[in-house]
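Undergrad: structure for this input, please:
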Amino acid sequence: MNFETVLYEVNQGVALITLNRPSVMNAINQTLGDELYSAFKLADSDPSVRAVVLTGAGRGFCSGQDLNDRIAVDESVSLANSVRERYNILIAKMQNMRVPVVAAINGACAGAGMGFALACDLRFASVNAKFTMAFSNIGLAPDSGTSYTLPRLVGLSKALELAWTGDVFDAKEAHHLGVVNRVFESADLLSKTMEFAQKLAAGPTLAYQLTKQAIVQNFDASLPDALEREARLQDIAGRSYDFREGVRAFTERRAPRFRGN
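TA: Predicted coordinates:
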């Protein structure tokens, strides 16, 4: 597909999705929101895609909502409807992808842009990346899933502090808080992230999907429910080609060749 505000390419099983409005630090307007959803939908429907990397063009990952867009300047626009139609469906799509999604955070990551990053399964950051919830700085409450994802990473009290103050924090602090998994030099960020994603793409992606379901859904489950969910998901995994291939490879003392099914 040809996009105006998103770059999309697939290499070695990894779909690289790049937010491409560098002149405004990849701020989100209607077109970018629509095209990003379409890009994730395209990746999810392509059987050759076994992992996704999300990054930004230029100096920023994503600076959040474009405040020159109609959603911000037209008082007749319902923010509730805009959040539901632009952000909620996109965050839900990202969270429910059948393959791993890794963010390569190359610069400013603010507001809804932070929501995009937190909706990814893993986050790798450049040493130059900067983070802020930002919503309170313009008199808004959190959206883009951040009120759900951030407390699960940093805890309730710290999430409130970051949301209320809108403080900017760097990649080192983000790593300390658990917001990002790894930090790289700027020149190495994309190559290291793609290398990691390509290893995931060569792995048992059905098992990865089931693993995510178990960990996310069991986060606030009772122990009996968690154990039963593990049994159900393990039954699915046990019927897969990848499980049989994994056992064969182990007994034959060779590397497995997983297919993701």
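
Undergrad: going forward, measure contacts between C-alpha atoms and count neighbours the same way
TA: OK.

Undergrad: the chain: strands as residue ranges?
TA: Counting by DSSP state E, the chain has strands at residues 6-11, 14-19, 51-56, 60-62, 101-105, 108-110, 122-126, 130-132, 169-170, 182-184.

Undergrad: format those strands as TSV; extra columns: distance to residue 145 and mean neighbour count.
TA: Formatted as TSV, those follow (distance: least, Cα to Cα, whole Å; neighbours: other Cα atoms under 10 Å):
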stretch	distance to residue 145	mean neighbour count
strand 6-11	21	16
strand 14-19	19	25
strand 51-56	17	26
strand 60-62	15	31
strand 101-105	16	28
strand 108-110	13	26
strand 122-126	15	23
strand 130-132	14	24
strand 169-170	19	16
strand 182-184	22	21
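
Undergrad: using CSV, lay out the ones you listed together with distance to residue 225.
TA: Listed next are the strands of the chain as CSV, based on distance: least, Cα to Cα, whole Å:
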stretch, distance to residue 225
strand 6-11, 38
strand 14-19, 34
strand 51-56, 29
strand 60-62, 38
strand 101-105, 27
strand 108-110, 36
strand 122-126, 26
strand 130-132, 36
strand 169-170, 38
strand 182-184, 32
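
Undergrad: and those: which comes nearest residue 150?
TA: For residue 150, the closest of the strands of the chain is strand 130-132, at 11.5 Å, according to Cα to Cα.

Undergrad: other residues contacting stretch 149-160?
TA: With contact meaning Cα atoms under 8 Å, 6 or more residues apart in numbering, stretch 149-160 is reached by 118, 119, 177, 178, 179.

Undergrad: once you drop chain neighbours, what's closest to the third one?
TA: By that I understand residue 177. Spatial nearest neighbour of residue 177, chain neighbours left out: residue 154 (5.8 Å); criterion: Cα to Cα, 6 or more residues apart in numbering.

Undergrad: do the same with the fourth one
TA: The shortest distance from residue 178 to any residue that is not its chain neighbour, by Cα to Cα, 6+ apart, is 6.0 Å, and that residue is residue 153.

Undergrad: to check against the first, give me the structure of this:
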Amino acid sequence: MSEYSSLLYERDARIATITLNRPERFNAINDEMPGEIRAAVERAEADPEVHVIVVRGAGKGFCGGYDLVEYAETEGEIPGSQDMPWDPMIDFAFMERNTQDFMSLWRSHKPTIARVHGAAAAGGSDIALCCDFVIMAEDARIGYPPARVWGVPTPSMWVHRLGPQQAKRMMMTGELIDGKEAVRIGLALETVPEDKLDSAVERLAGRLSGVPRNQLMMTKMVVNQAVEAQGLSNTQRFATIFDGIARHSPEGLWFRKRAQEVGFKQAVKERDSGDPIAEGVSKRPHTRGAKSSGKG
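TA: From the prediction side, this is the model:
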């Protein structure tokens, strides 16, 4: 377990568990976490004893998204960012690497299950939706609030899971929905009270772990290729480019500056208040020469 700084890895019989382990920051994504997720998935993939991979979060929730203390409040140049003028290809290369790290959960030949309690918000929803199955506590929440300002979900699994209308609803509103609504629209497989969440995950993982690895591999490849044939790679490429643009639009630059002024929690509260963002943008200082933002 000491091999990783942002997560824990353990195996019990045929089930490998990856635990996002920054509970003091709601398991927020830092620079190390995406690559460590990939490394842990590859470790499970190489282990002939493992049939199923479970991803969960330590502490109060699954994952609250990218660490906005590091990526929004921090002034000046930060990883994946540079002084203006902004270079979109540098930004793309940084975020595309993170996207592919998360997508290791999708590409793994072994089925992956996201166990969601608390919240899988913003980048946390990216991680959960790259898994094959999502099982949520009834009062857990999932969604991508930065779609309101300052982000586009780069793995873009929403449309492939929900269809165009519900995907537009989730991505355009940035709404956080609970487990019951997630199941209703087909985003999650199952929802249960939180005290029964482990049992629900163990039930599915146990069922899958009794299937030969080659059968799991073949059936997962069949379903995945159908999704990939719909243009998943191109969708992710567009989304990753647009994510960088969203963080460097007038509204995106305003949001980062506001986070530096009042802290990211207050900036998020203002962003998600329902007031027209243009009002906040109209009050922001002129952004010429402002620092580029990082991902949040």
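
Undergrad: rewinding a little: how far away is the residue nearest to residue 178 of the first structure from residue 123 of the first structure?
TA: 12 Å (Cα to Cα, to the nearest Å).

Undergrad: residue in the first structure paired with residue 189 of the second structure?
TA: Under the alignment (TM-score structural alignment), residue 189 of the second structure pairs with residue 181 in the first structure.

Undergrad: what's the neighbour count on its match?
TA: 14 (other Cα atoms under 10 Å).

Undergrad: equivalent analysis for the one 5 residues further on, please.
TA: Using other Cα under 10 Å, residue 186 of the first structure has 16 neighbouring residues.

Undergrad: I'd say it and residue 104 touch.
TA: No: contact criterion Cα atoms under 8 Å: residue 186 of the first structure and residue 104 do not qualify, at 10.2 Å.

Undergrad: for those two, list the residues in contact with both.
TA: residue 126.

Undergrad: coming back round to it: verify the stated contact: the match of residue 189 of the second structure with residue 122.
TA: Yes: here residue 181 of the first structure reaches residue 122: they are 6.5 Å apart, a contact under Cα under 8 Å.

Undergrad: what residues are up against the spatially most central residue of the second structure?
TA: By Cα atoms, centre = their mean, the second structure has its centre lying nearest to residue 126, at 2.3 Å. Residues in contact with residue 126 of the second structure (Cα under 8 Å, 6+ apart) are 102, 153, 154, 155, 156, 157.

Undergrad: just put these in JSON lines and tack on neighbour count and distance to residue 256 of the second structure.
TA: Formatted as JSON lines, those follow (neighbours: other Cα atoms under 10 Å; distance: Cα to Cα, whole Å):
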{"residue": "102", "neighbour count": "27", "distance to residue 256 of the second structure": "25"}
{"residue": "153", "neighbour count": "23", "distance to residue 256 of the second structure": "18"}
{"residue": "154", "neighbour count": "24", "distance to residue 256 of the second structure": "19"}
{"residue": "155", "neighbour count": "25", "distance to residue 256 of the second structure": "23"}
{"residue": "156", "neighbour count": "23", "distance to residue 256 of the second structure": "23"}
{"residue": "157", "neighbour count": "21", "distance to residue 256 of the second structure": "26"}
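
Undergrad: pull up the gap between the match of residue 189 of the second structure and residue 123 of the first structure, please.
TA: 6 Å.

Undergrad: what lines up with residue 82 of the second structure in the first structure?
TA: So residue 82 of the second structure corresponds to residue 76, using TM-score structural alignment.

Undergrad: any idea how far residue 162 of the first structure is from its match?
TA: With Cα to Cα as the criterion, residue 76 of the first structure and residue 162 of the first structure are 30 Å apart.

Undergrad: neighbour count winner among the two?
TA: Neighbour comparison, residue 76 of the first structure and residue 162: the larger count goes to residue 162, with 19 against 9 (by other Cα under 10 Å).

Undergrad: corresponding residue for that one in the second structure?
TA: By TM-score structural alignment, residue 162 of the first structure lines up with residue 170.

Undergrad: looking at it, its match is touching residue 142, isn't it?
TA: No: the pair residue 170 of the second structure / residue 142 is not scored as a contact, 9.7 Å apart, by Cα under 8 Å.

Undergrad: closest to residue 253 of the second structure among the contacts of residue 126 of the second structure?
TA: residue 153 (17.9 Å).

Undergrad: any idea how far the closest one is from residue 42 of the second structure?
TA: 23 Å.

Undergrad: and for residue 51 of the second structure?
TA: The spacing between residue 51 of the second structure and residue 42 of the second structure, counted by Cα to Cα, is 13 Å.

Undergrad: before we move on, what about residue 171 of the second structure?
TA: From residue 171 of the second structure across to residue 42 of the second structure, the span is 30 Å (Cα to Cα).

Undergrad: residues near the residue nearest to residue 177 of the first structure, how many?
TA: For residue 154 of the first structure, using other Cα under 10 Å, the count is 17.

Undergrad: how near is it to residue 121 of the first structure?
TA: For residue 154 of the first structure relative to residue 121 of the first structure (Cα to Cα), the value is 15 Å.

Undergrad: hmm, residue 171 of the first structure is touching residue 184, no?
TA: No: with contact defined as Cα under 8 Å, residue 171 of the first structure does not reach residue 184; the gap is 9.3 Å.

Undergrad: which one in the first structure is aligned with residue 216 of the second structure?
TA: Residue 216 of the second structure maps onto residue 208 in the first structure, by TM-score structural alignment.

Undergrad: look up the closest residue to the counterpart of residue 100 of the first structure in the second structure, ignoring the ones flanking it.
TA: Mapped onto the second structure by TM-score structural alignment, residue 100 of the first structure lines up with residue 111. The shortest distance from residue 111 of the second structure to any non-neighbouring residue, by Cα to Cα, 6+ apart, is to residue 52 (5.3 Å).

Undergrad: just to check, that neighbour is in contact with residue 18?
TA: No: the criterion here is Cα under 8 Å, and residue 52 of the second structure misses it with residue 18 at 10.9 Å.

Undergrad: how about residue 198 of the first structure, what's its partner in the second structure?
TA: Checking TM-score structural alignment: residue 198 of the first structure goes with residue 206.

Undergrad: from residue 247 of the second structure, how far off is that match?
TA: 42 Å.

Undergrad: same question, residue 135 of the second structure
TA: 31 Å.

Undergrad: what about residue 175 of the first structure, neighbour count?
TA: That count, for residue 175 of the first structure with other Cα under 10 Å as the rule, works out to 16.

Undergrad: can you check residue 193 of the first structure too?
TA: For residue 193 of the first structure, using other Cα under 10 Å, the count is 22.
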